[in-house]
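**Student:** Here is my input, please return the structure:
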Amino acid sequence: MSTRRLEAFTDGVFAIAATLLVLDLTVNDLAGAKTDAELWRGLVDMWPAVSSFAISFFLLCLLWSIHVRQFEYIVHVDTPMLWLNTLRLFGVVLIPFTTSLDSRFGGLTLGQTLLPINFFWVVLFGYLLWVRAAAPGSGLIEGLSPLEAARSRRDALSAVILGAVVVIAAPFIGSWAFIAYAFDTPLSRLLSGRIEDTTVSGVPETDPRPE
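**Tutor:** Next up is the predicted model:
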């Protein structure tokens, strides 16, 4: 099937989820402020909500950018990919809710953990979608050699590993655990670099695609 409808739907869901994040920031808690000092204290008290919004917004944009890069190469989709993308978007639409839980119940272990689990869900199904698309002989991607496709699959695994690290660390250090995603680039390079280059003069020694 063509990718057009899937891309349009996915972009729309990401856009709506990113917009809904800001609804948790309201001036209702500032209504009683009569002086600049009171307004400032009210804004400081909103810091947990603001920080949760910022973390979720920028991570959501990162996930969307991964989707964009994937579909630079994906030219067709099949039924398994539609379901994998649906499961990914199921996690995306929950992000505004789990972000609210993180900002309001961040002092509780469950409140600190649900948002990282939510992001891990989205990352995991985004990774599985790419593994399906870039599988040898799938015919679903164009513009990548078999070696490049293998490297990209290993590269994409880094976000899943870091997502698991964030889930494990969140109960102990809260939102600071999301700093782990900053190591995505060096870890992905490390993982993709473990695929040995078997090319000679730019031509693979063995073609992994089936006859």
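**Student:** use CA for all of it now, contacts and neighbours both
**Tutor:** OK.
**Student:** helix or strand right after the helix ranked longest in the chain?
**Tutor:** As assigned by DSSP state H, the longest helix anywhere in the chain is helix 146-173. Where DSSP states H and E defines the elements, the next helix or strand beyond helix 146-173 is helix 184-192.
**Student:** So the spatially most central residue of the chain versus residue 78, what's the distance?
**Tutor:** By CA atoms, centre = their mean, the chain has its centre lying nearest to residue 63, at 3.4 Å. The gap separating residue 63 from residue 78 is 21 Å, by CA to CA, to the nearest Å.
**Student:** now do residue 7
**Tutor:** Counting by CA to CA, the gap from residue 7 to residue 78 is 13 Å.
**Student:** Equivalent analysis for residue 139, please.
**Tutor:** According to CA to CA, residue 139 and residue 78 sit 10 Å apart.
**Student:** which other helices and strands contact whichever helix or strand residue 97 is part of?
**Tutor:** When elements are assigned from DSSP H and E, residue 97 belongs to helix 79-104. For helix 79-104, the packing partners by 3 or more CA pairs under 8 Å, 6 or more residues apart in numbering; DSSP states H and E come out as helix 4-20, helix 47-70, helix 109-133.
**Student:** Next, the second sequence, to be compared with the first:
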Amino acid sequence: MSEDVRPEPGLSPERLAFFTDAIFAIAMTLLAVELERPDKEELESAGSLGRFLVDQRTSYLAFALAFVLLWSVWRRHHQLLDRIRVLSKTFVFWHAPFLLLVAFLPFPTAVIGSAITNPMAQTLFAGTMAGIVFCEVALKEVSADSGLVIGDVAEARRHANASWAVGLWFVLSLGLAWVFSYAYVLWFLAPLAAAYGGPLISRLRSRRADPHDGSARRTGR
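**Tutor:** All right, here's what the predicted structure looks like:
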């Protein structure tokens, strides 16, 4: 990169990408570190080890779920950064709460692994995931509004709307956890929320941006 196009100090996309990748890698590794290990007695026979593994089944479920969710968030963030050549201070700022919540996620994952039907445990996990996704939304909105994205800005907004749908889906599960102990099942359906909720939010936002368009269709103009 030549000197005349060098980014402002502290706004290098490469350094931000490397740091973000490191935080995600550490968080995803800590998910496994939090898993309980069998003690000496539980390793003495196949039966005792089998019972231990069965007893820990919710921990393995929580680990797999959190790993897949973090992987999907990282992939979307990776795709976003690949379309950005210049950063803004606001864009960098939103990485602080974003990565803070990513680094925190192993804790609520361990909690729901021990008490997955506990409404407070579900609230802690769903709230953390909602926070991560809403920070992701902020990054996508800032990148589109500030002209940081190279290429189709409308596509970037569609991706932001899909993330809005996922974040709201986790908020919905957070509320349902207090009346339905298996509300965590909704977390596995987050891709459907993005696939169907994202286009719905896009239509609602387009109507709000151009209210005359809907009235024109109703009057046949």
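**Student:** what's around residue 69 of the first structure, how many residues?
**Tutor:** 10 (other CA atoms under 10 Å).
**Student:** To which residue of the second structure is it aligned?
**Tutor:** When the second structure is aligned by TM-score structural alignment, the residue opposite residue 69 of the first structure is residue 79.
**Student:** quick one: that match from residue 17 of the second structure, how far?
**Tutor:** In this view, residue 79 of the second structure and residue 17 of the second structure are 11 Å apart by CA to CA.
**Student:** rewinding a little: got a list of what the residue nearest to the centre of the first structure touches?
**Tutor:** Residue 63 of the first structure sits next to residue 123 when contact means CA atoms under 8 Å, 6 or more residues apart in numbering.
**Student:** can you count the residues close to residue 67 of the second structure?
**Tutor:** The number of residues near residue 67 of the second structure, taken as other CA under 10 Å, comes to 21.
**Student:** Skipping adjacent residues, who's closest to the counterpart of it in the first structure in space?
**Tutor:** In the first structure, the residue paired with residue 67 of the second structure is residue 57, using TM-score structural alignment. Closest residue in space to residue 57 of the first structure, ignoring its immediate chain neighbours: residue 18 at 6.0 Å, by CA to CA, 6 or more residues apart in numbering.
**Student:** hmm, back to that, so the match of residue 69 of the first structure versus residue 159 of the second structure, what's the distance?
**Tutor:** 11 Å.
**Student:** do the same with residue 84 of the second structure
**Tutor:** Residue 84 of the second structure sits 15 Å away from residue 159 of the second structure, going by CA to CA.
**Student:** can you pull the contacts of the closest residue to residue 77 of the first structure other than its chain neighbours?
**Tutor:** In this structure, residue 77 of the first structure finds its nearest non-sequential neighbour in residue 1, 5.2 Å apart by CA to CA, 6+ apart. Applying CA under 8 Å, 6+ apart, we find residue 1 of the first structure in contact with 76-78.
**Student:** repeat that with 10 Å
**Tutor:** Residue 1 of the first structure sits next to 75-79, 82, 140 when contact means CA atoms under 10 Å, 6 or more residues apart in numbering.
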